[in-house]
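Peer 1: Test case, fold it:
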Amino acid sequence: MNKIELLRYCEENGVPYCIDSSNEQRYYFRNEVRLDILPYLSRFNPRLPEALARLSEIAAEEDAWMAGETEAAFKRLVRCSGGECAMDRRPFLGLHVALQRRLIKLILNYLSLETETASFERIETIRLAALGEETTWTLDAGGGIRCVREYDTLRWISQRDGRSLPGRTGRYAYRVSADCRLLHVPEAGCSFRFDEAPGGEKTRPSGRMEACFDADRLAYPLTVRNRRPGDRMRVIGLNGSKKVQDMFIDEKIPPSRREAMPLLTDSEDRIVWIPGLRRSPFALPDDSTRRVLRVRVERCTDAE
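Peer 2: I've put the predicted structure just below:
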């Protein structure tokens, strides 16, 4: 029901009413629209107000439906922990472009109180970067949030309250004496277990998180540390050495994990093992081995 109908009803039925004088003040933009713009446009379409009302109702219902679809996609695809949200890139690529934009905005709203600062241009920049071929990048998403791509993982990280980007672990190094049996490495979220056995027993590791060495050929003390600039390693089956950085890239190790990953070195700082990645030819057990050192890496929650 429009205003003219309301006024006619009041006059025909003797219903008293009052008029807000501010309704006639063009200082307010809404009044300019109602008093000037709509009457002018109605010259071309007399039923323009009704058409706009219908459009508003349709848009509201479609917006509500899209909001529900976005919430469902958020619950299905996005993993949130603390001040971070992450999701796999491939399912994101399968979403309709409208849903991609809304999902990015919902993630930004989830992590930041500044919900209206996520402009279309910023959201579109993130979306197009996620679609691109570059496998690792970081973008300022606004509101104290960084968007990071690590291969097929997209991450949104809040930097509020001094929270820093992942991967900035800082240097660490732990010395390992010959009698050490258990070493906790909190920076890497794991523990190293060292067990010794007589030669001649099984010397093949049970998996990539275990390595076997000839204990008498190892140069003690050993060290568990993270990587250093220029680190290189000799690898079994490879002539010469290879940069540790290149190995991480070949194995698609996310940049946020590279600084924390532990390396095992000997007393001459030669890298003898990168758990889960590569083994060097140093101190390999053979038929003449008298003592076998078995090194196993466990998650801290699994260690004693």
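
Peer 1: only C-alpha atoms for contact and neighbour calcs from this point on.
Peer 2: Noted.

Peer 1: buried ones in the longest helix that the chain contains?
Peer 2: The longest helix of the chain (DSSP state H) is helix 48-77. Applying a neighbour-count criterion of 16 or more other Cα atoms under 10 Å, one finds 49, 67, 70, 73-74 buried in helix 48-77.

Peer 1: Any chance of CSV for these, columns distance to E251?
Peer 2: Output for the buried residues of helix 48-77, formatted as CSV (distance: Cα to Cα, whole Å):
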residue, distance to E251
P49, 61
A67, 38
T70, 33
A73, 30
F74, 29
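
Peer 1: Please tell me how far D152 sits from L238.
Peer 2: D152 sits 29 Å away from L238, going by Cα to Cα, to the nearest Å.

Peer 1: These two: who's more crowded?
Peer 2: D152 (14 against 10; other Cα atoms under 10 Å).

Peer 1: Surely the more buried one touches F92?
Peer 2: No - if you go by Cα atoms under 8 Å, D152 and F92 don't touch, sitting 10.2 Å apart.

Peer 1: any idea how far P49 is from S56?
Peer 2: 10 Å.

Peer 1: returning to that earlier point: chain center to the longest helix of the chain, what's the gap?
Peer 2: 28 Å (Cα atoms, centre = their mean, to the nearest Å).

Peer 1: just stretch 240-259 next, same as before
Peer 2: Computed by Cα atoms, centre = their mean, the chain-centroid distance of stretch 240-259 equals 19 Å.

Peer 1: try stretch 260-269
Peer 2: The answer for stretch 260-269 is 28 Å, by Cα atoms, centre = their mean.

Peer 1: before we go on, could you also do this sequence so I can check it against the first one:
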Amino acid sequence: MSVSPFLQSIHEFVEDKKLLDKSGPVIVGVSGGADSIALLHVLKSLGYSCIVCHCNFNLRGEESLRDRNFTRQIAFEWNLPFEEISFDASCYAMTNNVSVEMACRQLRYDWFEEKRKQYRAQAIAVAHHRDDSVETLLLNLIRGTGIAGLTSMKPRNGFVVRPLLTVSRKDIESYLSEHGVSYVVDCTNLESVYIRNKIRLQVLPLLRSINPSVDHSIYSSILNLREVESVYKAAIHEQEQNVLEYKGEYIYIPVEKLKQLPSPKAFLFEFLTPYGFVSEQITEIISSCGGISGKVFLSRNYRIVKDREYLILESQEREEAGTVVEKIESLEECGTLLHGNLLYRCLDNDETYCFSRDKSYACFDLDKLVFPLIIRRWETGDRFTPFGMRGSRKLSDYFRDKKYSLIDKANALLLCSGNTIIWILGERAADGYRVTVDTKRIIEFKYEK
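Peer 2: Prediction:
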């Protein structure tokens, strides 16, 4: 049995892009419209095991119910499993302060992913085609975009695959007509309410009057830009390896190395966008590189701190200044604190005890300590009396003299006896609790970062 050129082109596209195989079922998003019905018919004809999944967003009254009933009937006639869900998309959009379009997208893909896991499906197939890719490019240009936006829709995005990207809407309608397959028409697709519809109904017809082959020209440009993007991403990846410094939970970007890159802004855009930073912020971050330390830039879950010689990326999930990390009501003869990072032992003061000069160690007169001992973060206004000095000084001044970065200061932990700071963990101890010849019992701490 011969395969039509339409089916053959999709089969070759799926094989070339490694979108699907016959190893497991495929979740197929089906609205009842021409595109999704064609996708379902094609995948079934090519021998894939399909699960029909339909979302009712309750936005078009009786028409929404019509689409649902039609899709269920198609699944029944083609002997395919049918799953459905009903959403109040308008309420979701209002509650989450997003557009109705974005609400539908979020609800749809979250549910598709649930179904994929339930059926252990290999992928989620959606019906975007070549015309959709052209419209998306124009939409991205209108909104402003980088090279990723210029490459429009990808054949694969995680578990989501787009087998129809190689064919046009006109090809799809011809295929359905040849096979006598019916579908429903969404009346809102004929309205110029949404930006995408305006592009489809007004902008593209105007462009076609200038160049009848404009759809093909734009799609060819998309394919060319994808090749350019692969080179671009490889260069960005190489720059990341040469520039970024990973220190525990923090990522350091040396300002001088950043300035030496061919395009610091492009580098930061590609690196920081996945962390939730937007283009306007990245412009401000670049400007801050020539300024003083201390400026902070926030995304939803991350922050960039401008330090002396670095931009430092960190998560916002950290304790506030002054936060008590651990409270110690009493101590055994020996043990650990801070989840094993702070070791201690109590011992008699005799001539056999040897004081360590290592800053990770600190020892105090045990009988002078006031319980509970507190381990906390530092906060503005903290003062302590460093070992060997008579007067107290601000911790902020001490940190400045020691050239602490903003991250180092934020991470500094203090051991306090009552309200008195007796040790900056891993750094310097205070003077008032020193071991003397009159000390009977010593408590020794060792801090392991």
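
Peer 1: what about A129 of the first structure, how many neighbours?
Peer 2: The tally of other residues near A129 of the first structure (other Cα under 10 Å) stands at 19.

Peer 1: same thing with G240 of the first structure?
Peer 2: G240 of the first structure has 10 nearby residues by other Cα under 10 Å.

Peer 1: Find me whatever residue is spatially closest to it, sequence neighbours aside.
Peer 2: R234 (6.1 Å; Cα to Cα, 6 or more residues apart in numbering).

Peer 1: For that neighbour, list the residues it contacts.
Peer 2: With contacts defined as Cα atoms under 8 Å, 6 or more residues apart in numbering, R234 of the first structure is in contact with 240-242, 271-272, 280-281.

Peer 1: quick one, helices of the stretch 201-350 of the second structure?
Peer 2: 204-210, 214-243, 255-259, 264-272, 279-288 (DSSP state H, counting those that start in this stretch).

Peer 1: looking at these, which is closest to L7 of the second structure?
Peer 2: In terms of Cα to Cα, the element of the helices of the stretch 201-350 of the second structure nearest to L7 of the second structure is helix 214-243, at 19.5 Å.

Peer 1: and the closest one with helix 264-272, angle?
Peer 2: Orientation check (axes from the mean of the first three to the mean of the last three Cα atoms, to 10 degrees): helix 214-243 of the second structure against helix 264-272 gives 90 degrees.

Peer 1: Output the contacting helices and strands for helix 214-243 of the second structure.
Peer 2: helix 130-143, helix 147-150, helix 204-210, helix 264-272 (3 or more Cα pairs under 8 Å, 6 or more residues apart in numbering; DSSP states H and E).

Peer 1: and those helices as JSON lines, adding mean neighbour count and distance to I172 of the second structure?
Peer 2: Converted to JSON lines, those look like this (neighbours: other Cα atoms under 10 Å; distance: least, Cα to Cα, whole Å):
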{"stretch": "helix 130-143", "mean neighbour count": "19", "distance to I172 of the second structure": "10"}
{"stretch": "helix 147-150", "mean neighbour count": "18", "distance to I172 of the second structure": "24"}
{"stretch": "helix 204-210", "mean neighbour count": "13", "distance to I172 of the second structure": "18"}
{"stretch": "helix 264-272", "mean neighbour count": "18", "distance to I172 of the second structure": "36"}
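
Peer 1: out of those, nearest to D397 of the second structure?
Peer 2: Comparing those by Cα to Cα, helix 264-272 comes nearest, at 32.4 Å.

Peer 1: Report all helices and strands that that closest one contacts.
Peer 2: helix 214-243, helix 279-288.

Peer 1: Which of these sits closest to N56 of the second structure?
Peer 2: Distance to N56 of the second structure, taken as Cα to Cα, is lowest for helix 214-243 among these, at 31.1 Å.

Peer 1: follow-up on the earlier one: who wins for proximity to L413 of the second structure among the helices and strands packed on helix 214-243 of the second structure?
Peer 2: Going by Cα to Cα, the one of these nearest L413 of the second structure is helix 264-272, 29.1 Å.

Peer 1: next one: that closest one to chain centre, how far?
Peer 2: For helix 264-272 of the second structure, the distance to the chain centre is 15 Å (Cα atoms, centre = their mean).

Peer 1: same deal with stretch 242-254 of the second structure?
Peer 2: Counting by Cα atoms, centre = their mean, stretch 242-254 of the second structure comes out at 18 Å from the chain centroid.

Peer 1: what's next to it, contact-wise?
Peer 2: 257-258, 309-315.

Peer 1: What are the buried residues along the host helix or strand of S177 of the second structure?
Peer 2: Assigned by DSSP states H and E, S177 of the second structure belongs to helix 169-178. For helix 169-178 of the second structure, burial by neighbour count (16+ other Cα under 10 Å) applies to 169, 172-173, 175-176.

Peer 1: Repeat that for stretch 146-154 of the first structure.
Peer 2: 146-151, 153-154.

Peer 1: Just the ones of those residues in strands?
Peer 2: For those, the ones inside strands are 146-150, 153-154, with DSSP state E as the criterion.

Peer 1: And C18 of the first structure, how far from Y27 of the first structure?
Peer 2: From C18 of the first structure to Y27 of the first structure the distance is 21 Å (Cα to Cα).

Peer 1: and if you look at V176 of the first structure?
Peer 2: 77 Å.

Peer 1: With neighbour numbers in mind, choose between the two.
Peer 2: Counted by other Cα under 10 Å, V176 of the first structure and Y27 do not tie: V176 has more neighbours, with 21 against 10.

Peer 1: quick one, what contacts that one?
Peer 2: So V176 of the first structure contacts 183, 220-224 (Cα under 8 Å, 6+ apart).

Peer 1: neighbours around the spatially closest residue to it that is not a sequence neighbour, how many?
Peer 2: Excluding the flanking residues, the one nearest V176 of the first structure by Cα to Cα, 6+ apart is L222, at 4.8 Å. For L222 of the first structure, the neighbour count with other Cα under 10 Å is 22.

Peer 1: before we move on, what about the one 10 residues further on?
Peer 2: For R232 of the first structure, the tally of surrounding residues (other Cα under 10 Å) stands at 18.

Peer 1: Distance to S356 of the second structure added to the helices of the stretch 201-350 of the second structure, as TSV?
Peer 2: Formatted as TSV, these follow (distance: least, Cα to Cα, whole Å):
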stretch	distance to S356 of the second structure
helix 204-210	77
helix 214-243	38
helix 255-259	38
helix 264-272	44
helix 279-288	43
